[in-house]
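[1] Predicted coordinates and the sequence they were generated for:
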Amino acid sequence: MNRPTAHPLSPQAPLVPPASHLVAAGYGSPLLKQALVDSLIKFDPRQQVRNPVMFVVWLGALVTAALTVSPTLFGPSHASHLYNGVVTAILVITVWFANFAEALAEGRGKAKAASLRHTSTELHARRIVADGREETVSASALNKGDLVRVERDELIPMDGEVIDGIAYVDESVITGESAPVIKEAGSDVASSVTGGTKVISDSLLIRVTASPGDSFLDRMIRLVESAQRQKTPNEIALTVLLSVLTLIFVIVAAAMAPVASYLKAQINVADLVALIVALIPTTIGALLSAIGIAGIDRTMRFNMLATSGKAVEAAGDVHTLILDKTGTITVGNRMATALLPVAGCSAARLTQAAYLASLFDNTPEGRSTATYALNEGARPVVGQDKAVGTEFSAETRMSGSDLPDGRVIRKGAVDSVSRYVTEHYSRPVPPDLTALTEQVARQGATPLAVAENGDILGVIMLSDVLKTGIRDRMEQLRTMGIRTVMVTGDNPVTATVIAAEAGLDEVVAEARPEEKLTLIRREQAQGRLVAMTGDGTNDAPALAQADVGLAMYTGTMPAKEAANLIDLDSDPTKLLDLVAIGKQMLITRGALTTFSIANDVAKYFAILPALFITALPGLNALNVMGLATPQSAILSALIFNALIIPLLIPLALRGVRFQPKSAEVMFYRNLMLYGVGGLIAPFIGIKLIDLGLALVM
């Protein structure tokens, strides 16, 4: 079967935009406008009640709004219509800022969903019926198991598996990558196709593997609509904690009314509402949902699809990473790194023979050998364009060239080449060949023997080249307390060498697919969270068992369905990025919670003295900010409380900067930065606002 001819594609913008600030492309004018509209819709009490902290603020705004109309609604009051109205306005703005933060975080997901829906517009398919005829039907009429033929420049109507043909497919609508990929029958990972992608060469016969409404594109649309996401366990726990704190502070504020009456302190209902709002952790309550949604969004910007926030959060808590060698730790293609001649053979002769033996070898290893030999001094020979190539086969495990001058050159597995020269030329195997072979194996490389006219000349060393910076990344993971395990089908010697060079903690060699599942279960039985990558059908059980399973988009449907994350770039090293994203989300939530609680402590020094200073003049000692009047103190604290929310929205969406350090170091760093900072900021901010109010009151 002929390979399809490459089809030029015009560059296309990726599905997932790069990270940006609010005013940049990622959060441009259309997204901001839509977020403003959605934030108003979120004033619906049915939505507000889902966030207990902000629901209390919303109720407080209702109470002060009623007092604005009738200041004596709950009894005698010294508060004016204007004062109650200002308090109401500040509380409404506080709730609105919280709504805006959540709407802005949701906006990207909704924009992605709209883009995907545009892709999944009504398609038509040429279905193969029983007698072999083709009939044109709507894609929505296709059922699992139907056969459809897709010609060049046609869209694939539904998820399926290629059962005949080979063609280039443009998957940029899913991956954002404009370069086409080859799809062909009989391949475990290259036979899977997705509805909405485009065939740009030749044709394919596809068996449908999904029902209408359950295609990969449909599932992507549902998953990126973050508004309907499930809260993560940590987020639920924090919400419960914030709810309990809010309830306690509501009770405390309510108990102050009789105390104030006994002390004959003039406290208005609006002041008590302001006290509650200042006491409860409104900052983290307003931003908590946005932090979770933004965590999922960050995975999308890395071209990873998360089925839920739980998967992203679990990545941040992972204890063990199970990594495949090929494509994750190494570049995936072995490369020629040395040529070792046997005794009596010159290096120049071996170099030239290795080059000529690779003339017709189009594998990455073959091209690497030819390039290496040319760099070492090999030169093209006269008549090599008329040479006859011998392709590699699983039976012979050799390839080579038959030159016009009569030379027969072969390269391949050492045992196969040794058997070849013995059977066809009755030549002995060089006595030092075994030593050279063992020397290469001890270095974790693969040896290939080279023979010319029955004489074995030496060995080509093919090495698994480590990905750039992989050792540093392994060291960073170890610093974070994450254990790394390499699983490979290689022999123990090669696997041990690669693992040592990459700096991994453990290696499992000659591993069969079922051993991955056993390894994951063993780690989980010891209380560890496990993450792994995979792309084949045989990886599906292990991906489903792992706490974090990252499937490659180019992988099989069973693998993608078993995983809880899908990498649209099909880059196994994304697992390392995913850990950083998960930890960043957890750190961001912890940092802003610390900042919020520290803020509340500082605000007490503004409001409490203002409430009781007339009845208890001694409390003036607590008025360390020197605020002008009790009214300006309360309003300044409320205004600061409202303004801090939009100021922290970019940080909640972007995330606190993550550094690969131990949990203890990160804890103390964030405690000093966000804890101490959260204490100091209100003193400065409230004082500046008070000075401004003093000029207008």
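    Okay, I see it.
[2] okay, CA-based contacts and neighbour counts for the rest of this
    OK.
[3] ranges for the strands of the stretch 1-150 of the chain?
    124-128, 134-138, 147-150 (DSSP state E, counting those that start in this stretch).
[4] Dump those into TSV; add mean neighbour count and distance to Arg50 as well.
    Shown next, in TSV, are the strands of the stretch 1-150 of the chain (neighbours: other Cα atoms under 10 Å; distance: least, Cα to Cα, whole Å):
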stretch	mean neighbour count	distance to Arg50
strand 124-128	20	42
strand 134-138	13	41
strand 147-150	22	47
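[5] Including distance to Arg483, could those go into TSV?
    As requested, the strands of the stretch 1-150 of the chain are exported to TSV (distance: least, Cα to Cα, whole Å):
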stretch	distance to Arg483
strand 124-128	49
strand 134-138	50
strand 147-150	46
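[6] one more structure, for comparison:
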Amino acid sequence: MNQAAATSKARPPRSRSGDRRQPRKKTKISATGIYLRAIKDAFVKLNPQHAIKNPVMFLVWVGTLITLAVTIEPSLFGPVQQNNPQLFNGILTGILFFTVWFANFAEAVAEGRGKAQADALRSTKLETTAKKLATDGTITEVPSSSLKQGDTVYVVAGDFIPADGEVIMGVASVDESAITGESAPVLKESGSDVASSVTGGTRIISDELIIRITAESGKGFIDRMIALVEGAERSKTPNEIALTVLLAVLSLVFLFVVVTLPAFAYTVKNPVSIPVLIALLVALIPTTIGGLLSAIGIAGMDRVAQFNVIATSGKAVEACGDVNTLVLDKTGTITLGNRLAEEFIPINGHTLEDIANVAWVASVFDDTPEGKSIVRLAEKLGARVDFDYNQAQAVEFSAKTRMSGTNLPGGREVRKGAVGAIKGFVRSRNGRETPELDAAYERVSQQGGTPLAVCLDHEIYGVIYLKDIVKPGIRERFDQLRRMGVRTIMLTGDNHMTAAVIAKEAGVDDFIAEATPEDKITVIKQEQAKGKLVAMTGDGTNDAPALAQANVGLAMNTGTQAAKEAANMVDLDSDPTKLIDIVSVGKQLLITRGALTTFSLANDIAKYFAIIPIIFASANLQSLNIMKLTSTNSAVLSALIYNALIIPALIPLALKGVNFRPLTANQLLQRNILIYGLGGIITPFIAIKLIDILITLAGLT
């Protein structure tokens, strides 16, 4: 079917059906709404089936039920020597309950931010009427939910694209603001490796397209985004599981210690009640990090989402923190990516007008920014050509030939491309090379430009100087990564000399020149064989194997469906430099988790000195009561109140993350110990003493 035929058959009368609706505005949920939802969800999470997933908080939850039982029947575990035990046990039960609830609340707030984003995305999903295109060109209007993979649909200006797909015919502008938040339309066209993928729910605002559906209803990109940001598919990462196991082991150790205390208390004739033992256990186990661990992981994914990047799992975000090697394309990532023709350098006795004419012919079918800039420069220099344009044949660029050009009527061949490739082309046609070509090649390369040779049949006419510019500030960003122990490798199709100049200017650690798509996956495998974790970006179908092989693969939203399926992250803004930001977010996630773990474990020192000396006063341990707490009841309640309140106090830090600084592992360890280790010792000493004073003044001792 030709395009004209498709257009004539595929213009149904404009209707007032769902496909003509204006796009809905994104749903905005305020911070108040998130917190109100979190309060409700925190109670739902008290369900034992959910509580048991967190061993530390489940132990607190069990302790709450035991103290509740003792509040109802104080003599449940034997005679009671305490005055008014129900009041003390009741207060203790309330504190333990809120300790669990605060942990649930922290997780619910983190999830709430993801649910708010999911609600906004869900509002973009529209049930529309799709124009399904049959093989004979006829159109049937069907609900978009009935479309299947492989179906073909026709859309015109004003229509919503009914499902994810690939453009197979046409060129049109598409409004993707519902997904990316960017109001500028995006050009979509068939045959492009990075601009043919379209997303269901976006709207075509000009011209028309024929699209082949690549995802069935409920399995599209927006559906996956909703599931991911909402947390429906969140699973614990390997590091998170390891830390959970460690916290569970520590809790069991403290449980064993507390269980043996009654025997010690019996020998010193200082019996300890069950509620006090439970209070001691809860005070000593790492409840702070246990309560915030899940929130930290969820918040890490949310911080990635704030960069307009969708991660397929928390594992992908965490892997960013462990990345040792970044594999980066030069064009668009390290350089601005808009290489433009700066100068023509004629050789072999040819004039500037000669090379301008040949360069124009070689680039007339090249629609890339580079090709268009060559045509503009040639026309500026007065290029004049005389051939039947309709009889000429375009020769597309390929990574293997590293050339493109035009086959003229009569059999003459015009080519432009890498100097080495053009040399080989000319030799195959019994042409000859000259020292002038190598001199021009070196001149351009030494300036950090890209030299393209131009030839007509067996004769080389000269070199085109393509100028590329390193992005401002990129060197400083690579310096930061180097201080974090991350190695950067630049891949480029440029020759070795040009690549070396760009690599030196950008400050990358290593580079591979004249790289092919196959080199990407080779480099990744080589780095992984050394025990490195590798991250890379990509957008084309030929990038898909490397994206799948990398530990962190960031695909561009403008890329092909194959690239987005292979990657574990998708950048909605299609900015390759985001990979550097995402690595920083991953590092921040690990730093935050380590800092709060250090703080939580350091807290135990103060809580130990608060409870142990005073409940074993008859064992002459009063000298250890350095906080001079009033009584056993006051010491226990003060320690537990602090233990409960520190969880909501640290929620903002868990969600925002510890301030990130590009430091080495040893520097980070020293900083954590100094700030969060020392702070974790001093803070509870002060807080517990202040709470003790307030409890004493309130007469609760």
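    Okay, I see it. Source: prediction; values computed, not measured.
[7] Can you say which of the strands of the stretch 1-150 of the first structure is nearest to Ala500 of the first structure?
    strand 147-150 (47.9 Å; Cα to Cα).
[8] Where in the second structure does the next helix or strand after the closest one fall?
    On the C-terminal side of strand 147-150 of the first structure, the nearest following helix or strand under DSSP states H and E is strand 160-164. Under the alignment (TM-score structural alignment), strand 160-164 of the first structure falls on residues 165-169 in the second structure.
[9] Following superposition onto the first structure, what is the mean distance for that stretch?
    Superposed on the first structure, stretch 165-169 of the second structure shows a mean distance of 0.9 Å to its aligned residues (mean Cα distance after the TM-score superposition for the first structure).
[10] neighbouring contacts of that stretch?
    3, 188-191, 196-200, 209-215, 561 (Cα atoms under 8 Å, 6 or more residues apart in numbering).
[11] likewise stretch 622-640 of the first structure?
    Contacts of stretch 622-640 of the first structure (Cα under 8 Å, 6+ apart): 87, 90-91, 271, 274, 277-278, 603, 605-607, 609-611, 682-683, 685-687, 689-691, 693-694.
[12] Give the ChimeraX command for selecting the buried subset of the residues you listed.
    Applying 16 or more other Cα atoms under 10 Å to these leaves a buried subset, and the ChimeraX line that selects it is:
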select :87,90,91,271,274,277,278,603,605,606,607,609,610,611,682,683,685,686,687,689,690,693
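[13] did I read that right, Ala499 of the second structure in a strand?
    No: Ala499 of the second structure is assigned helix when assessed by DSSP: H, G, I helix; E, B strand; the rest coil, not a strand.
[14] Next, count neighbours for it.
    Residues lying near Ala499 of the second structure (other Cα atoms under 10 Å) number 26.
[15] Next: the one 3 residues further on.
    Burial measure for Ile502 of the second structure: 26 neighbouring residues, criterion other Cα under 10 Å.
[16] so how far is Ile296 of the second structure from it?
    39 Å (Cα to Cα, to the nearest Å).
[17] Tell me which residues touch the residue sitting furthest away from the middle of the first structure, please.
    For the first structure, the largest distance from the centre (Cα atoms, centre = their mean) belongs to Lys264, which lies 58.8 Å off. By Cα under 8 Å, 6+ apart, Lys264 of the first structure lies in contact with Ala615.
[18] Residues touching the lengthiest strand in the second structure, excluding its own?
    Determined from DSSP state E, the single longest strand within the second structure is strand 459-467. Here strand 459-467 of the second structure makes contact (Cα under 8 Å, 6+ apart) with 339-348, 350, 354-355, 358, 370, 426, 431-433, 437, 440-441, 444, 448-455.
[19] where's that strand relative to the chain centroid, distance-wise?
    The chain centre lies 41 Å from the centre of strand 459-467 of the second structure; the measure is Cα atoms, centre = their mean, to the nearest Å.
[20] cool, and stretch 494-511 of the first structure?
    26 Å.
[21] What of stretch 673-689 of the second structure?
    Here stretch 673-689 of the second structure is found 34 Å from its chain centre; the criterion is Cα atoms, centre = their mean.
[22] Which residue would you name as the spatial centre of the first structure?
    Thr299 (3.1 Å).
[23] Who are the contact partners of that residue?
    Thr299 of the first structure sits next to Leu305, Ala306, Val312, Leu578, Ile581 when contact means Cα under 8 Å, 6+ apart.
[24] State the distance from the aligned residue in the second structure for it to Arg482 of the second structure.
    By TM-score structural alignment, Thr299 of the first structure lines up with Val304 in the second structure. Distance of Val304 of the second structure to Arg482 of the second structure, given as Cα to Cα: 21 Å.
[25] One more: Ala215 of the second structure?
    Counting by Cα to Cα, the gap from Ala215 of the second structure to Arg482 of the second structure is 41 Å.
[26] Superpose on the first structure and give me the mean offset of the helix or strand just after the longest strand of the second structure.
    Later in the chain than strand 459-467 of the second structure, the nearest helix or strand by DSSP H and E is helix 474-483. Superposing on the first structure and averaging over aligned pairs (mean Cα distance after the TM-score superposition for the first structure), helix 474-483 of the second structure comes out at 1.2 Å.
[27] which residues of the first structure does helix 474-483 of the second structure align to?
    So helix 474-483 of the second structure sits over residues 470-479 in the first structure, by TM-score structural alignment.
[28] buried residues in the matching stretch?
    Ile470, Arg471, Arg473, Met474, Glu475, Gln476, Leu477, Arg478.
[29] Would you quantify the distance from the residue nearest to the last one when sequence neighbours are not counted to Pro11 of the first structure?
    This means Arg478 of the first structure. Using Cα to Cα, 6 or more residues apart in numbering and skipping residues adjacent in sequence, the residue nearest Arg478 of the first structure is Thr484, 7.8 Å away. According to Cα to Cα, Thr484 of the first structure and Pro11 of the first structure sit 38 Å apart.
[30] neighbour count winner among these two?
    Taking other Cα under 10 Å, Thr484 of the first structure and Pro11 do not tie; Thr484 has more neighbours (23 against 11).
[31] Filter the contacts of Thr299 of the first structure down to just the ones in helices.
    Using DSSP state H to define helices, the subset of the contacts of Thr299 of the first structure located there is Val312, Leu578, Ile581.
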